[in-house]
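# output the structure for:
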Amino acid sequence: MIESALIRTALPGDAPGIAQLMSGLGFDHSVEEIIRRWSLVSDQNVDPVLVATRGSLLIGVLALHISLLLFYPQPLARITTLAVSEDYRRQGIGRLLVEEAIRLAREARCDTIELTTGLHRKDAHAFYERLGFLHKAIKLERRLVDP
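Reported below is the predicted structural model:
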């Protein structure tokens, strides 16, 4: 069931709500850290951040990155963050955010949208599969700094 929510571009004043949503994913980002990272984004068309609100409550966030890659014929869109407040999960908020991300990706002439999610996030895997995402690759990573 999709409940009503307003999806809009994030504003600097949304940083406290975004930090709180990120904590729901297990990240401990302060408001100051969210603002610092956001300031590094020079082009909101390449790295848009969307929020879902219901009234004055910020209940979801999605960050998208659009890039040109040597081996892709069109730009590629990547969902880099998606978080919905625990109280508003399973109400269609995540779906609304992803649908808006897809719209922005198409507007940017992307022919593919991708994402990564932790292996332990089985509910997230099922959610993305219901939205038409397919398992197409394995992501490998290597930390370059000591934790």
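# rest of the way, CA atoms for contacts and neighbours
Will do.
# pull the longest strand from this structure.
strand 57-67 (DSSP state E).
# list the contacts of residue 84.
21, 59, 60, 61, 93, 94 (Cα atoms under 8 Å, 6 or more residues apart in numbering).
# return the residues in contact with the fourth one.
Right, residue 61. Contacts of residue 61 (Cα under 8 Å, 6+ apart): 18, 21, 49, 50, 51, 52, 81, 82, 83, 84, 97.
# in whatever helix or strand comes next after the longest strand of the chain, which residues are buried?
Downstream of strand 57-67, the next assigned helix or strand under DSSP states H and E is strand 76-84. For strand 76-84, the neighbour count (16 or more other Cα atoms under 10 Å) marks 76, 77, 78, 79, 81, 82, 83, 84 as buried.
# one more, so I can put them side by side:
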Amino acid sequence: MTELDDCGPEVAATFAEFATAMADHGFGFLRQRRDAGYRDGPILVTQAGRRVVGAIGPLTIMPDRSGREMSLPQYFGVLPEHRGHGHGRALWRAVERWSVHHRAHYQLLQARAGGASDRLFQSEGLRPLGYVSTVSA
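Down below sits the predicted model:
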């Protein structure tokens, strides 16, 4: 597990390929922000060989309306061909440690119901508190 900014230029360069493949998980947007010079918080990555195959971030903490520190939802994904090898679980557990270290009282999560992240969160003992849905205008 490495922060993207610390994994070296050879591996960091593969984040663009990862972000393109995982654009539907928000990584295309995150890559555009990074390319524009924004650093909204650390991005943790896992690798297979010298290639980024999983990522979660940006990691950000901010106070809620009552002043309690919360860890904001992150973009989270593992390339489909690398799922089932512990990358997602390693990323999630690293974020849990990061959030505790940075004194977050709680973490907001968002996951597609029944999707890979949702299944991982449930296997880690988390339970949904509610659901949000969209309606067409």
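# before we move on, the earlier item: ok, the contacts of residue 84 of the first structure in the second structure: which stay?
Contacts conserved in the second structure for these, counting by both residues aligned by TM-score structural alignment, their matches' Cα atoms under 8 Å: 59, 60, 61, 93, 94.
# center of the second structure - which residue?
residue 56 (2.2 Å; Cα atoms, centre = their mean).
# now do the same for it: its match in the first structure.
In the first structure, the residue matched to residue 56 of the second structure (TM-score structural alignment) is residue 62.
# for its match, what are its contacts?
Counting by Cα under 8 Å, 6+ apart, residue 62 of the first structure touches 49, 50, 51, 79, 80, 81, 82, 83, 97, 98, 101.
# from residue 124 of the first structure, how far off is the residue lying closest to it once chain neighbours are set aside?
Once flanking residues are discounted, residue 62 of the first structure sits nearest to residue 82: 4.4 Å by Cα to Cα, 6 or more residues apart in numbering. Going from residue 82 of the first structure to residue 124 of the first structure by Cα to Cα, to the nearest Å gives 10 Å.
# residue contacts, the residue nearest to residue 63 of the second structure when sequence neighbours are not counted?
Computed as Cα to Cα, 6+ apart, the closest residue to residue 63 of the second structure that is not its neighbour in sequence is residue 69, at 4.3 Å. For residue 69 of the second structure, the contact set (Cα under 8 Å, 6+ apart) comprises 61, 62, 63, 103, 104, 105, 106.
# of those residues, just the buried ones, PyMOL syntax please.
To isolate in PyMOL the members of the contacts of residue 69 of the second structure that are buried, counting by 16+ other Cα under 10 Å, one can use:
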select buried, resi 61+104
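# closest one to residue 24 of the second structure out of the contacts of residue 69 of the second structure, please.
residue 61 (24.0 Å; Cα to Cα).
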